[in-house]
Every structure is written in structure tokens, then in C-alpha cells.
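Participant: Provided below are the primary sequence and the corresponding predicted coordinates.
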Amino acid sequence: MSEQTLQALLAERVSAYAQSDRPRELIDEGIEKLFKEVVNDAFRSYGDFGGAIKEAVKAALPANVSDVFELQRYNALVANALRERWEAAAVHSTIIEQAEKSIAEVLDGKGLITGEVSLYKLLTEFINDHKDKAAEEQWERPEIRIEEGDSYGTGIKFLHIYFDEEPEDRVSSHRRRENYSLKHSMHVKITGQRDAANHWRKCDEFGEVYSAKLDDKKVAINMSIRSDWERMLASLYFGNAILVIDCDPDDLSYGLYD
């Protein structure tokens, strides 16, 4: 009899709870938490969304911008094309808002998405951005490394460019920093070469930046872009520009002791 009474009481309370607003509140809280986690994961530096944006931008770009559109009009066309793609796919509005903000930072009318970007110019802007710190610390030159990668029998050449404003401490007994520990990097698939503009170089190679790191983080759409050299790096990663390898690490210094 006691067992039946407990069963009846439990059934009564379950029925009353199910008819209250509390289950609906719990479901709503769970859905909200789920969507927050999905959006946060989409914007993490290791997420796939940055790669999807890159492919969408590539699909929207003409082969040679300067021959087709004036830059400002071209930027608007790219942004509109991306917006239409996302709206057609019913992408969550929070993601669209963040993506548009990030793309606007790259396509902001400074002429950074062009046919090509000079590595020498990019690194010169990088050096200029850190000259004050270099003067304080008495740095002679930044740490810049350009290394050839393994083609794994494909016949395709890869170059890996690592750079950091702080030079390698060659005087101390500390071990040399690993490439991955330098703050910034660009990884380039070489697509061709041509006669160099500077007479002391035989030729300049050029290619596509397929991966990049800025301030120890993979370049992503939710990243803050502050300086010209950062915008150049972002435009290489997201856009249709090519990187021209037109310098060697020894060509660059802070110029404090010249």
C-alpha cells in the first residue's frame, strides 16, 4: 500500500512539473547554451570557418582586379557577394555580423588587395612598426627566416617565412628559438618566378599564401587588424593577391646602427 502511495505521489508530481513552465525554461536555456557554444567554436582560431571564408572570397574574386574594377567598387562587390552567399545559406546573424566586420577591416579602401604584395614592403612596414621598441632595446635587426619546405614528391615548391620583432640572442647560451615559436609566419606555395627588379638578385619567386599566423594566432576573421603590414598579411591570406619573394633576411634591419 505504501509503495502504491509513493508511486501515485511521484506520478502526480511528474505530471504537475510537466504541465508547469519550468521544463520549457530548461529547454530554452539548453538551446541558448548550445547556440553560444556553436558560435564560439566557429570563431576560435583553430576552427574551420576562416578556411570557409577564404574559399568564399576566392570564388568571388576575378583573376586580375586592376583590369576589371576600380578598387572601391570591387571591394563592395566582393562584400555583397559574400553577404548574398551567407544569407542564401541561412547563416546565423551573429556570424554574419562578425564576418562582415572582419572583412571590412581588410577591404577598407587602402588598396591592400592588389595583384601582388612585395615581401620586402611588408617586412619594411613591420620593421617601421617596431622601430621605437627596437631603439629602446637596442635591437639591430628582427629575426626573419625564409626556409624551403618539403614538396613530398609533388614537384611543388613551398616556402615558409617566420618573423619576430625580437632578434635571436646570439650571445647567450640559450638554444635557438624554434620556427614555430616566432610570433608571425606565412606559408607560401610557389607558383612561378621572374627576373628580379633589383640587380643583386637573379630572380624573384612568387606564390599563394595558404596559411598565416599573426601574434601567435592563426589568421582568422575575428582577428583585430591594426597596422598596414597586418592588413597586407590578411589580404594575402583572404584575398587573391600573390606574395613576391623579393628580398633576403639579411636585406632588412632596424637601421639603428647603419
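Facilitator: Received, thanks.

Participant: use CA for all of it now, contacts and neighbours both
Facilitator: OK.

Participant: Quick one: residues contacting Gly255.
Facilitator: Residues near Gly255 by Cα atoms under 8 Å, 6 or more residues apart in numbering: 140-141.

Participant: ok, now how distant is it from Ile161?
Facilitator: Gly255 is 21 Å from Ile161, where distance means Cα to Cα, to the nearest Å.

Participant: Also Tyr74?
Facilitator: If you go by Cα to Cα, the gap between Tyr74 and Ile161 works out to 29 Å.

Participant: how near is the residue nearest the centre of the chain to Ser235?
Facilitator: For the chain, the residue sitting closest to the mean C-alpha position, by Cα atoms, centre = their mean, is Val219 at 1.7 Å. Using Cα to Cα, Val219 is found at 10 Å from Ser235.

Participant: Report the buried residues of stretch 184-198.
Facilitator: 184-190, 196 (16 or more other Cα atoms under 10 Å).

Participant: So which of those residues is the closest to Gly207?
Facilitator: Ranked by distance to Gly207 (Cα to Cα), the buried residues of stretch 184-198 are led by Ile190 at 4.1 Å.

Participant: Please list all residues in contact with that closest one.
Facilitator: Ile190 touches 156-159, 205-208, counting by Cα under 8 Å, 6+ apart.

Participant: Second structure follows, compare the two:
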Amino acid sequence: MSNQTLHDLLSARVAEFSASDRPREIIDAAVEAMFKDIIKDAFRSYGDMGKAVGEAIKSAMPSNISDMFELTRYNAIVANALRQQWESSGVEGDMLRRANEAMAEALKNDVIPERVSLRELLNLFVEKNKDDAAQHQWNHPEIRFRESEYGGMQIFFDPEPEASHREGLYSRERSEWALKHRICVSWDLRNPELDENGHHIGTVYSAQIDKNPIGRDFNIRTRWERLIAALYFGAAKLVIDCDEDDFSYGIYD
């Protein structure tokens, strides 16, 4: 029987253990577990990293996006703006590739030009409201241009002409701000951009449809609304190539 004491036994085993690879393995495992816990905690929704990722995703989304599937189906230009913001926010890899492919497929039949003709936009607006015009016997829409002394123009328009509006209970003329739709465009007064026909080309800085500013729960349904969205989100510029009295519903022509 050995005369080795418990103290001697423990000392020998500690010395043997410390000389082996086991302490390093245990330390490595503990360090790995510690880092896993720290990273998991950081990526939880309430952690700093989780919050940062959440904020990054929110900042990449246009303000009027509430339904991504509705967006890709009906709101072409906002989808394009979303794609651009995704790319600029650093979203990478297969997710971005698949998102771009899906949006490209959804939008392939709805190309937005670099320049939007105001005449084309208002003609589309007139065409969309012809049935109501025929029902109410409207001859033309109400369209008003107001130029700015600082460079630019405000374009106000409404399906109902002022004469018809005042035939009812209304005795006062509607102000421009009472009309349903508005586009505000600016250009450099000292060095304006002109097209080949000398028409001003401007940037839309504000837009309103049905008295709702774009960006506040706004649903795009028609081609003329898409064109306004393209202008507002900076994907196109507006060419002022018409006058306010150029448009008619054609009911009495």
C-alpha cells in the first residue's frame, strides 16, 4: 500500500494535468462558449447589434411601404427606389440578387423613362377620368400652372372643372390648394435645363394625389400616378411641354 498522502496525490495529478493539452482544450471551449453567448446576445432583437440591424432595414425602406407584395405588383418606381436604397445600405449576397431578380420580373412591363412629359402625364390623367366627365358632362379638367419667381412651377389639377364645381352649392372659386392633385417642380433660374424644343426640364420636390402627399400610405394604381411617383422619387425629370388650357375631355368635340 502506498504511503502517498492525499496532498501528494492531488499535487501530482495537478502537475500532470497542467502539463497536458487538456487545460488548453477546456480554456478554448470556455472562450468559444463565451463568444457565442456574447454574439447571440448582441444579435437578439433587444441587443445593440439587433437594434442596429433593425434600424438599417428601416432606413432602407421608403416611408410609404407597408406591403412588400403590393409594392412589387403595383408600385414600380418605389420598388426601384427600394432596390437602390438596399444597395446603398450595404445589403449583399444572395438575398439582394434574388430580390433584384424578383422585382425585375415584376416590373419588366412597366419601364419608367428618364424624362416624363407633362403633356403625356396630363393626357393619361384626362383619359382616366373620361367616364366621370361624360357622366357629369364636364368639358375639361381644371388645370392651373403657377410659376415661381425663384425658378420652377406648381401644377394643380382636378378632374372637375371650376364652372361645374360652382354650379352646385359653392359660390367661391376653389383655391389652387383645394384641387385634388399637385406637382411642384424646380429648376435653376439662372441656368435652366431645356430640352431640344426649348421646354424647361425640372425636378419634382413635392407631389400630392387625391390630397395625400406621396410617402404617406400612398397606393399607386395607374400609369399617370406611376409617372408622378417616378418624378417624386428622383428617377425621372419633368418636361414642361404644354399649357394649362391644352386639355379637354372631348365630350363636345
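Facilitator: Now that the structure is in, tell me what you want to look at. Predicted model only: the values in this text are computed from it and were never measured.

Participant: Could you get me the TM-score between them?
Facilitator: Remark: TM-score between the superposed chains equals 0.57 [TM-score structural alignment, normalised by the length of the second structure]; 172 aligned residues with a Cα RMSD of 3.9 Å.

Participant: which residue in the second structure lines up with the residue nearest to the centre of the first structure?
Facilitator: With TM-score structural alignment as the criterion, the equivalent of Val219 of the first structure in the second structure is Ile214.

Participant: where does the closest residue to His140 of the second structure other than its chain neighbours fall, helix, sheet strand or coil?
Facilitator: Nearest residue to His140 of the second structure in three dimensions, chain neighbours excluded: Ser248, at 4.2 Å (Cα to Cα, 6 or more residues apart in numbering). Secondary structure, DSSP: H, G, I helix; E, B strand; the rest coil: Ser248 of the second structure is coil.

Participant: my guess is Ser248 of the second structure meets Ile143, correct?
Facilitator: No. The criterion here is Cα atoms under 8 Å, and Ser248 of the second structure misses it with Ile143 at 10.4 Å.

Participant: More neighbours: those two, which one.
Facilitator: It is Ile143, of Ser248 of the second structure and Ile143, that has more neighbours when counted by other Cα atoms under 10 Å, with 23 against 18.

Participant: what about the more buried one, which helix or strand?
Facilitator: strand 142-147 (DSSP states H and E).

Participant: Report the mean deviation for the helix or strand following that strand after fitting onto the first structure.
Facilitator: Along the chain past strand 142-147 of the second structure, the next helix or strand (assigned with DSSP H and E) turns out to be strand 152-158. Averaged over the aligned pairs, strand 152-158 of the second structure sits 0.5 Å from the first structure after superposition, using mean Cα distance after the TM-score superposition for the first structure.

Participant: now strand 152-158 of the second structure and strand 142-147, what's the angle there?
Facilitator: Inter-element angle recorded for strand 152-158 of the second structure and strand 142-147: 170 degrees (by axes from the mean of the first three to the mean of the last three Cα atoms, to 10 degrees).

Participant: wait, what's in contact with the spatially closest residue to Asn64 of the second structure that is not a sequence neighbour?
Facilitator: Nearest residue to Asn64 of the second structure, sequence neighbours excluded (Cα to Cα, 6+ apart): Gly215, at 4.5 Å. By Cα under 8 Å, 6+ apart, the residues touching Gly215 of the second structure are 62-64.

Participant: Can you show me the strands along the first structure?
Facilitator: 116-118, 143-148, 158-164, 184-195, 203-214, 217-218, 242-245 (DSSP state E).

Participant: who touches the second one?
Facilitator: Right, strand 143-148 of the first structure. Against strand 143-148 of the first structure from outside (Cα under 8 Å, 6+ apart): 157-168, 248-249.

Participant: let's see it at 6 Å
Facilitator: 158-164, 167, 249 (Cα atoms under 6 Å, 6 or more residues apart in numbering).

Participant: Quick check: that strand compared with the second structure, mean distance?
Facilitator: Here the mean offset of strand 143-148 of the first structure against the second structure after fitting is 0.6 Å, by mean Cα distance after the TM-score superposition for the first structure.

Participant: Just want the angle from that strand to strand 184-195.
Facilitator: Computed by the same axes, to 10 degrees, the angle separating strand 143-148 of the first structure from strand 184-195 equals 60 degrees.

Participant: Please identify the buried residues of strand 143-148 of the first structure?
Facilitator: 143-146.

Participant: and if you look at the first one?
Facilitator: Within strand 116-118 of the first structure, the residues that qualify as buried by neighbour count (16+ other Cα under 10 Å) are 116-118.
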